[in-house]
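Q: Give the three-dimensional model of this entry:
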Amino acid sequence: MNKVDVAIIGGGPAGLSAGLMLGRARKRTIVIDEGRPRNGVTREAHGFLTRDGISPREFRRIAQEQLRVYPSVSQAEDTVVSISGEDGSFLLETATGMKIASKKLLFAAGMKDRKLKIPGLADVYGKSAFVCPYCDGWELRDEPLVVISRGAALMHFAPLLSGWTKRFVVCTNGPDELSEAERDELRDHGIPLFDTPIRAILSSEGMVNHVTLEDGIEIPCTGIFFKSEL
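A: Just a heads-up that it's a prediction; the model follows:
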């Protein structure tokens, strides 16, 4: 039985940063991470001072290495499958059978992207198709893009993306789930809207060329942003 003060579930930037500070506070800490980071498909990570543009793999390597300086912090590549107990006395069990008694829990599990069933998307994901403009919008600034989204998520996402480029087309890949007023708002801002299902995304070496719809329309673009909950 491993006994710790804090069990951190998730070993991305947030979980590793928490582990660093707890290690410096001399708290017995374990960071549990399954080793499949959300940004593992991307070439670069952005938004971290002194590390802007670093590869996600290198970022994690450096962070994990720095944690090893602190003897009260341990790291485990594993998955928590059950938690019981209450504040001050939790019991965790992992997929490998490890049992951990912890006074506190810190969840830093982040997000998982659901895969869209669009032929060709997997070939460009992380190379020219992304989910977060704050992370990757700069590289695609002022470029012609396709946005794959619908409904309320689209009406939030479209104004957000316009900070990086005004040259984008919306593909809802089926019913747009919008009101007529929302469609009018997109038209007033000059944003083309296509609700025909997507046949395929065409690309070369991970770089998208165009999006083809089921009715034969081809939409040229150099990048894609999509909402993975579709």
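Q: can we go C-alpha only for contacts and neighbour counts from here?
A: OK.
Q: if I pick residue 102, what's in contact with it?
A: Residue 102 is in contact with 3, 4, 5, 6, 7, 88, 89, 90, 91, 92, counting by Cα atoms under 8 Å, 6 or more residues apart in numbering.
Q: Okay, and the residue lying closest to residue 10 once chain neighbours are set aside sits in which element?
A: Nearest residue to residue 10 in three dimensions, chain neighbours excluded: residue 109, at 4.3 Å (Cα to Cα, 6 or more residues apart in numbering). For residue 109, there is no host helix or strand (DSSP states H and E).
Q: To compare with the earlier structure, here is another sequence to fold:
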Amino acid sequence: MLLDCIVIGGGPAGLNASLMLGRSKRKTILFDDNKPRNAVTNESHGFITRDGIHPLEFKQIAREELSKYPNVIIKKQRVLQVDKNKQVFTIKADDGEVYKAKKIILATGLKETLPNIAQVNQFYGTSIFSCPFCDGWELRDRPLALIAENNRAFHMAKVVFNWSKDLIVCTNGKQILSVEQKNQLNSKGIIIYEQEITSLQGDHGYLKGITFAGGESITREGGFVTPEWEQASSIGRDLDCEFNDQGGIKVDHFGRTNVEGVYASGDTLLAGATQLIIAAAEGSKAALGVNAALMEEDF
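A: Okay, the predicted model is just below:
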């Protein structure tokens, strides 16, 4: 059977794309290997009517809604390979099955690498986060730390300052801020620690303090990090999709890549804030792009 579309990735972008395709009567398979980047997250925020929802509950509700559409099938498999021959895509899953489709939507998301600090994983997702728009409200007005080892440190400090004026910036031994940037941060009372971080202290995921090389310690109650992000899947590169300077797949307003029939959405684009509601909207736009293309081909 030749499918209308295969969606690769079962996060909010892939789920919403599948919903729109289902409602458009398109024969669709959604592949989800269930390895989300937000696996450590206890609450997702910023999505109206779903603010504070657990990511697993969000996914369960989404799958229940998709079950109403018999033309949408969910496969709990990882896609290993995608090949294109003329206008048909051949997809091989890790169970050995092969599928064919007219279009594909890449919603494969990102992998993240946290700063190289031994205990950071103990606190990540409970009191240390990567998105102030997602979790800043819960940490508002507390003594916070921004731990950043890359060139996003200065911008991120300005963002986090919106939620707490009691803020320090820790570069973990990296020299990443210019003199001008340091002066601007200092003018706001933001103290910069360029020493290596030797340990993070706290209990049950809740940060209480940071100790630096040399023995200095400071009390903190939470904070943010700037992870390094990379594509969770090589499929986009394998298909020769173009990428932007940040490593995201380039698309137009309807999720179309430079490769005919290939669409992309969600965190895969690395287009800005990695928020649930934005990813879902981009999934919807990609599905609209697929639907428009299929309608034009019908005529």
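Q: follow-up on the earlier one: now, of the contacts of residue 102 of the first structure, which are buried?
A: 3, 4, 5, 6, 7, 90, 91, 92 (16 or more other Cα atoms under 10 Å).
Q: how about the helices of the first structure, start to end?
A: 13-24, 56-67, 121-124, 133-136, 151-161, 180-188 (DSSP state H).
Q: measure residue 130 of the first structure to residue 175 of the first structure for me?
A: As judged by Cα to Cα, to the nearest Å, residue 130 of the first structure and residue 175 of the first structure stand 22 Å apart.
Q: More neighbours: the two, which one.
A: Ranked by neighbour count (other Cα atoms under 10 Å), residue 130 of the first structure and residue 175 place residue 130 first, with 20 against 13.
Q: my guess is that one contacts residue 228, does it?
A: No: the criterion here is Cα atoms under 8 Å, and residue 130 of the first structure misses it with residue 228 at 9.6 Å.
Q: how far does stretch 125-133 of the first structure sit from the chain's center?
A: On the basis of Cα atoms, centre = their mean, to the nearest Å, stretch 125-133 of the first structure sits 9 Å off its chain's mean C-alpha point.
Q: Pull the contacting residues for the residue nearest the centre of the first structure.
A: Nearest residue to the geometric centre of the first structure (Cα atoms, centre = their mean): residue 38, 5.1 Å. Listed by Cα under 8 Å, 6+ apart, the contact partners of residue 38 of the first structure are 111, 112, 113.
Q: check contacts around the last one.
A: Neighbouring residues of residue 113 of the first structure by Cα under 8 Å, 6+ apart: 38, 228, 229.
Q: Kindly reformat the buried ones among the contacts of residue 102 of the first structure as JSON lines containing distance to residue 103 of the first structure.
A: Listed next are these as JSON lines, based on distance: Cα to Cα, whole Å:
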{"residue": "3", "distance to residue 103 of the first structure": "9"}
{"residue": "4", "distance to residue 103 of the first structure": "7"}
{"residue": "5", "distance to residue 103 of the first structure": "5"}
{"residue": "6", "distance to residue 103 of the first structure": "6"}
{"residue": "7", "distance to residue 103 of the first structure": "8"}
{"residue": "90", "distance to residue 103 of the first structure": "6"}
{"residue": "91", "distance to residue 103 of the first structure": "9"}
{"residue": "92", "distance to residue 103 of the first structure": "11"}
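Q: just curious, which of those residues is nearest to residue 144 of the first structure?
A: Taking Cα to Cα as the measure, residue 144 of the first structure lies nearest residue 7 of these, at 44.6 Å.
Q: For residue 220 of the first structure, see how far away that closest one is.
A: 48 Å.
Q: now residue 19 of the first structure
A: Distance, residue 19 of the first structure to residue 220 of the first structure, by Cα to Cα: 45 Å.
Q: So these two - more neighbours on which side?
A: With neighbours defined as other Cα under 10 Å, residue 19 of the first structure and residue 220 compare such that residue 19 has more, 30 against 16.
Q: Counterpart of the more buried one over in the second structure?
A: In the second structure, the residue matched to residue 19 of the first structure (TM-score structural alignment) is residue 18.
Q: Please verify my assumption that its match contacts residue 8.
A: No: between residue 18 of the second structure and residue 8 there is no contact under Cα under 8 Å: 9.9 Å.
Q: Excluding sequence neighbours, find me the nearest residue to residue 167 of the first structure.
A: Leaving aside its chain neighbours, residue 167 of the first structure sits nearest to residue 144 (4.8 Å; criterion: Cα to Cα, 6+ apart).
Q: what's around that neighbour, how many residues?
A: Residue 144 of the first structure: 17 surrounding residues under other Cα under 10 Å.
Q: do residue 208 of the first structure as well
A: 24.
Q: contacting residues around it?
A: Contacts for residue 208 of the first structure (Cα under 8 Å, 6+ apart) come out as 124, 128, 129, 201, 202, 221, 222, 223, 224.
Q: lining up the residues you listed with the second structure, which overlap?
A: Retained in the second structure by both residues aligned by TM-score structural alignment, their matches' Cα atoms under 8 Å are the following of those: 124, 128, 129, 201, 202, 221, 222, 223.
Q: List the ones among those residues that fall in strands.
A: Within those, residues falling in strands by DSSP state E are 129, 201, 202, 223.
Q: okay if I get the residues you listed as TSV plus neighbour count and distance to residue 45 of the first structure?
A: Shown next, in TSV, are these (neighbours: other Cα atoms under 10 Å; distance: Cα to Cα, whole Å):
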residue	neighbour count	distance to residue 45 of the first structure
129	24	14
201	21	24
202	20	25
223	25	17
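Q: Quick one: these as TSV, columns for distance to residue 189 of the first structure too.
A: Output for these, formatted as TSV (distance: Cα to Cα, whole Å):
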residue	distance to residue 189 of the first structure
129	23
201	25
202	27
223	20
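Q: Out of those, the closest to residue 54 of the first structure would be?
A: Using Cα to Cα, residue 129 comes nearest to residue 54 of the first structure of those, at 18.5 Å.
Q: ok, that closest one - contacts?
A: Counting by Cα under 8 Å, 6+ apart, residue 129 of the first structure touches 121, 208, 223, 224, 225, 226.
Q: Please repeat the previous calculation with a cut-off of 6 Å.
A: By Cα atoms under 6 Å, 6 or more residues apart in numbering, the contact set of residue 129 of the first structure is 223, 224, 225.
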